[in-house]
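**Student:** With the sequence up front, the predicted model follows.
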Amino acid sequence: MKHIPRKRFGQHFLADEGIIDAIVREIAPRPGDPMVEIGPGLAALTQPLVERLGHLTVVELDRDLAARLRSHGQLRVIESDVLKVDFGALAQELAPGQDAALRVVGNLPYNISTPILFHLLAFAGRIADQHFMLQKEVIDRMVAAPATADYGRLSVMLQWRYAMENVLFVPPESFDPPPRVDSAVVRMVPRAQPAPVRPPLLEELVQTAFSQRRKLLRHTLGKWLDAKGFAGNFDTQRRAEEVPVDEYVALALELP
């Protein structure tokens, strides 16, 4: 029975064999790798992955798709909202005793891709790498350099924790049904020794800085720093997009 894509889940199923092969090459799965796939859908990427891995854990919210996937003998199916999945516990289960071992892949639903990225941020210490297909404009923001229009909160929060690379362009016609946007594949490798900032503090700092992009930081971040009792030196005569990631991180480390 043909599965009808569900708009509420943001379902667009990958159907281009050439693109699928290219994504698998970028992921480079090896037999026995502890890997989790988010949103396997109709298993277009799942099947070539599991053929190389031997076994694969998948997270699928759609109960009809989850039921189909359970019939595959080499898959373990977690029927759940991915935002409720404890990837730290999964890493401990799939790669006990190994640090930064879990590999995570997926075609992320466009409507919740950013919340998924922030959810995974908390588990980056147990993850070896992540390969995600996303809306191209989201990846452009993820990898953006300072002083560009795409540089923002997402750029800073993710670049602090990951080295990232846009590795593949995916046109709309690669999907069924075709989305109205271009897609791309990003590789995310957690940094081995990230600066030991408190993520909630860095997120609050960055969110405040970019809350009014066109204004100088003295109107936003400057007032926030004053309220925190910050007595250090930080140039607030700039706009948020002019400040490199390492300066935001250094500022977060100085705060009480």
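**Tutor:** Here it is on my side, so go on.

**Student:** For the rest of this, base every contact and every neighbour count on C-alpha atoms.
**Tutor:** Will do.

**Student:** need the contact list for residue 239.
**Tutor:** Going by C-alpha atoms under 8 Å, 6 or more residues apart in numbering, residue 239 touches 213-217.

**Student:** quick one: the residue of the chain most remote from its centre and residue 6, what's the gap?
**Tutor:** Computed with C-alpha atoms, centre = their mean, the residue of the chain farthest from its C-alpha average is residue 231, at 34.7 Å. Between residue 231 and residue 6 the distance, using C-alpha to C-alpha, to the nearest Å, works out to 52 Å.

**Student:** can you give me the helices in this structure?
**Tutor:** Here the chain has its helices, by DSSP state H, at 17-27, 46-53, 63-70, 87-94, 113-121, 136-142, 153-161, 199-209, 221-228, 245-254.

**Student:** and these as a markdown table, adding distance to residue 103 and mean neighbour count?
**Tutor:** Output for the helices of the chain, formatted as a markdown table (distance: least, C-alpha to C-alpha, whole Å; neighbours: other C-alpha atoms under 10 Å):
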| stretch | distance to residue 103 | mean neighbour count |
| --- | --- | --- |
| helix 17-27 | 9 | 15 |
| helix 46-53 | 11 | 18 |
| helix 63-70 | 20 | 16 |
| helix 87-94 | 9 | 17 |
| helix 113-121 | 12 | 16 |
| helix 136-142 | 19 | 20 |
| helix 153-161 | 16 | 22 |
| helix 199-209 | 22 | 18 |
| helix 221-228 | 36 | 15 |
| helix 245-254 | 25 | 17 |
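
**Student:** Which members of the contacts of residue 239 are classed as buried?
**Tutor:** 216-217 (16 or more other C-alpha atoms under 10 Å).

**Student:** Of the contacts of residue 239, which is the nearest to residue 77?
**Tutor:** Set against residue 77, the nearest of the contacts of residue 239 by C-alpha to C-alpha is residue 213 (42.6 Å).

**Student:** For the closest one, list the residues it contacts.
**Tutor:** 239-241.

**Student:** and the comparison structure, right after this:
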Amino acid sequence: MTDTTDLPPPSAPRFDPHALPPLREVIARFGLDAKKSLGQNFLLDLNLTGRIARSAGPMASVTAIEVGPGPGGLTRALLATDATRVIAIERDRRFIEALQDVVDAAQGRLSIVEADALTVDPETLAPAPRAIVANLPYNVATPLLLGWLARIEAYVSLTLMFQKEVADRLVAQPGSKAYGRLSVITQWRADARVLFNLPPRAFTPPPKVDSTIVHLTARAAPEAAEWRVMERVTAAAFGQRRKMLRQSLKSLGNAEALLEEVGIAPTARAEEVDVAGFAALARAVQAREDAAPAQTHQAP
């Protein structure tokens, strides 16, 4: 027998995000001023939050996980989709009470988790299929993304808002100024697609930069490489991106031999190497490290 404890009754009406009090009224009622220290900028236009929710794709049978719901604009939009459940992670306690009206209206489909998203593994919150849809606080967007990319196959998709400069880096190609470590790691693990931009005036208070919605799905056949080694190689390479790789990769040991082994010119710079090249470097570094203990115990 199917357990329907967490599902709304069959006769429940479709969730209407406009049936609740306006978001500006909620903010005024609970005194929810945006905290700069938490990277808070509220998106109050339900047409825009609806567009973001729809851009995540089909949500039937999927649990939508949101980070930083704030007053609940995107939360309402996600509940208006066919998502089985919505789980919102919020560290600012002020919003827990403010979201109670949405919890009640959702009839069992919305759960609020009071926690810092940097310390929460979304996989523990809901069984697959699950998707993350979030207007990320800018000050933690990159570390959150990197954490999810390491296990992106666990998600149907990630539909995330970044400041435009970060979004440009996610999809940048070799040879461009925006191409860097984040570009390599993202494109190694995921297919990333820029969907649309949002101007500062769409938010309260307006940020100083444009924002961009990006849709990411797990790459079907990523280049073979270990996560920790790929992180080390890209950190070394882009940590001194103006230098030739034979210099910037010295910390990995005998950089010239390493580069020659994988067919990359020692005089190349990090921004000239594609994802496949970095994965080859990571495999070579890993092979060298795996062989090191055996060499240590060889008789002289």
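**Tutor:** Looks like it came in fine. This is a predicted model, so every value here is computed, not measured.

**Student:** circling back: now structure 2: which of the contacts of residue 213 of structure 1 match?
**Tutor:** Retained contacts for the contacts of residue 213 of structure 1 in structure 2, judged by both residues aligned by TM-score structural alignment, their matches' C-alpha atoms under 8 Å, are 239-241.

**Student:** Just put those in CSV and tack on distance to residue 47 of structure 1.
**Tutor:** As requested, these are arranged in CSV below (distance: C-alpha to C-alpha, whole Å):
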residue, distance to residue 47 of structure 1
239, 47
240, 44
241, 42
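
**Student:** Return the member of the residues you listed nearest to residue 59 of structure 1.
**Tutor:** Using C-alpha to C-alpha, residue 241 is the member of those that lies nearest residue 59 of structure 1, at 35.5 Å.

**Student:** now for the closest one: what does it line up with in structure 2?
**Tutor:** Superposed on structure 2 with TM-score structural alignment, residue 241 of structure 1 falls opposite residue 271.

**Student:** Hmm, its match is touching residue 176, no?
**Tutor:** Yes. Taking contacts as C-alpha atoms under 8 Å, residue 271 of structure 2 lies within contact range of residue 176: 7.2 Å.

**Student:** Which position in structure 2 pairs with residue 13 of structure 1?
**Tutor:** Using TM-score structural alignment, the equivalent of residue 13 of structure 1 in structure 2 is residue 42.

**Student:** ok, now how distant is its match from residue 231 of structure 2?
**Tutor:** Separation of residue 42 of structure 2 from residue 231 of structure 2 (C-alpha to C-alpha) stands at 33 Å.

**Student:** And for residue 16 of structure 1, the neighbour number?
**Tutor:** By other C-alpha atoms under 10 Å, 15 other residues sit near residue 16 of structure 1.

**Student:** mind checking how far it is from residue 45 of structure 1?
**Tutor:** For residue 16 of structure 1, the distance to residue 45 of structure 1 equals 10 Å [C-alpha to C-alpha].

**Student:** Same question for residue 149 of structure 1.
**Tutor:** In this view, residue 149 of structure 1 and residue 45 of structure 1 are 33 Å apart by C-alpha to C-alpha.

**Student:** Please say which of these two ends up with more neighbours.
**Tutor:** Each of residue 149 of structure 1 and residue 45 has its neighbours counted (other C-alpha under 10 Å); residue 45 has more, 23 against 12.

**Student:** I'd say the more buried one and residue 20 touch.
**Tutor:** Yes. In this structure, residue 45 of structure 1 is within contact of residue 20 by C-alpha under 8 Å, at 6.2 Å.

**Student:** Now do the shared contacts for those two.
**Tutor:** Residues within reach of residue 45 of structure 1 and of residue 20 at once, by C-alpha under 8 Å, 6+ apart, are residue 14.

**Student:** Just give me the match in structure 2 for residue 106 of structure 1.
**Tutor:** That one, residue 106 of structure 1, aligns with residue 134 by TM-score structural alignment.

**Student:** What are the neighbouring residues in contact with its match?
**Tutor:** By C-alpha under 8 Å, 6+ apart, the neighbours of residue 134 of structure 2 are 65-69, 74, 159-161.

**Student:** looking at the residues you listed, which has the most residues close by?
**Tutor:** residue 74 (31 neighbours).

**Student:** which residue sits closest to it, ignoring its sequence neighbours?
**Tutor:** Spatial nearest neighbour of residue 74 of structure 2, excluding adjacent residues (C-alpha to C-alpha, 6 or more residues apart in numbering): residue 49 at 4.9 Å.

**Student:** so what corresponds to residue 240 of structure 2 in structure 1?
**Tutor:** The alignment partner of residue 240 of structure 2 in structure 1, by TM-score structural alignment, is residue 212.

**Student:** can I assume that match is in contact with residue 221?
**Tutor:** No. Counting by C-alpha under 8 Å, residue 212 of structure 1 stays clear of residue 221, with 9.7 Å between them.

**Student:** just the kept ones among the contacts of residue 213 of structure 1 now: which is nearest residue 251 of structure 1?
**Tutor:** residue 240 (13.2 Å).

**Student:** ok, the closest one - how many residues close by?
**Tutor:** 28.

**Student:** Let me see the contact set for it.
**Tutor:** Contacts of residue 240 of structure 1 were listed using C-alpha under 8 Å, 6+ apart, and they are 152, 209-210, 213, 216-217.
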